[in-house]
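Enquirer: Any chance you can model this:
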Amino acid sequence: MSWLKKMFITLMFSLTLAAGLFIGFFGPVLFQEGNPIPLLVSILKLKTTDSNYVQFLNSEKQSMYLAANQGKNPLFEVKEFMKSKGWKFEEQMGSGLIFLKDENEAIVLTRQYSKYFVIWDVSKSVVR
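Expert: So this is what the prediction gives:
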């Protein structure tokens, strides 16, 4: 067996082992929201632009956003987003933020995505 062939086999084995270990350790975090590709693309957008949040899902019933965790107040971006849509923050109940607008009530559900990011779900009827 030639030296080049041995080196290629060793390299492929090492890459396969590294990928397996990566997925083994980080798989649960990566796949906690289902398909991780939209979230990974959104993380890249957050890191490469001046945006404070990125929309990564837009369906008929809801929109989902990803924001960087800002430390002391990780829900600041959610409150600012809803304020820009005319909603006033009322209170927080667990992971839900309650907003009021013209005697209507909206609940925005939030959850932590790793220690660096926050995901929030907004109903389509809220942001129209």
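Enquirer: For the rest of this, base every contact and every neighbour count on C-alpha atoms.
Expert: Noted.
Enquirer: Can you give the contact residues for the helix or strand where residue 99 lies?
Expert: Residue 99 is part of strand 96-101, with elements assigned from DSSP states H and E. With contacts defined as C-alpha atoms under 8 Å, 6 or more residues apart in numbering, strand 96-101 is touched by 82, 86-92, 105-110.
Enquirer: And this one, please, so the two structures can be compared:
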Amino acid sequence: MKKLGILVALLSVGAIIIFSNKIYYPSLPIDSITQKEAIRKINTSSNDLVELSKDHNATWYITAISTMGIQKVDADIQQLMENEGWVFLEKEGSGLFFEKNEERTIITTEMWTKQYVLIQVPAPIKQ
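Expert: Presented below is the predicted three-dimensional model:
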């Protein structure tokens, strides 16, 4: 009976660690931030697109899926890019194509969970 009590206690501690650190979420394609930090950022922000990470290759954003679905995400990305002077050309799969001064770029989206989408913006776009 004592062994069963120890087993239950260990499982309880393990479950608490997993849920408090958001380990049950899929891994992120970004090394500089944890799942827990990503969820905290999106939950504490009033913005639709929340910056997660920025390096010399890309800026990563996260957004929550609304009742409007991926169309709202696409509209938010288009607004972000238009603010930087880019013109939306087309969407193909998970890529949104933009053009500015005869230069083209692709913004990619990735479903992270059923509730969240990750957005990768190439580095020359956002400074």
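Enquirer: ok so, going back, so among the contacts of strand 96-101 of the first structure, which ones count as buried?
Expert: Buried members of these, counted by 16 or more other C-alpha atoms under 10 Å: 82, 87, 88, 89, 106, 107, 108, 109, 110.
Enquirer: Can you tell me which of those residues is nearest residue 36 of the first structure?
Expert: residue 110 (17.7 Å; C-alpha to C-alpha).
Enquirer: and the closest residue to that closest one other than its chain neighbours, what is it in contact with?
Expert: Nearest residue to residue 110 of the first structure in three dimensions, chain neighbours excluded: residue 120, at 4.3 Å (C-alpha to C-alpha, 6 or more residues apart in numbering). Residue 120 of the first structure sits next to 64, 65, 66, 78, 108, 109, 110, 111 when contact means C-alpha under 8 Å, 6+ apart.
Enquirer: Apply 10 Å and report the result again.
Expert: Residue 120 of the first structure makes contacts with 55, 63-67, 75, 77-78, 95-97, 108-113, as judged by C-alpha atoms under 10 Å, 6 or more residues apart in numbering.
Enquirer: so how far is residue 95 of the first structure from it?
Expert: 9 Å (C-alpha to C-alpha, to the nearest Å).
Enquirer: Can you check which residues contact both of these two?
Expert: In contact with both residue 120 of the first structure and residue 95: 75, 108, 109, 110, 111, 112, using C-alpha under 10 Å, 6+ apart.
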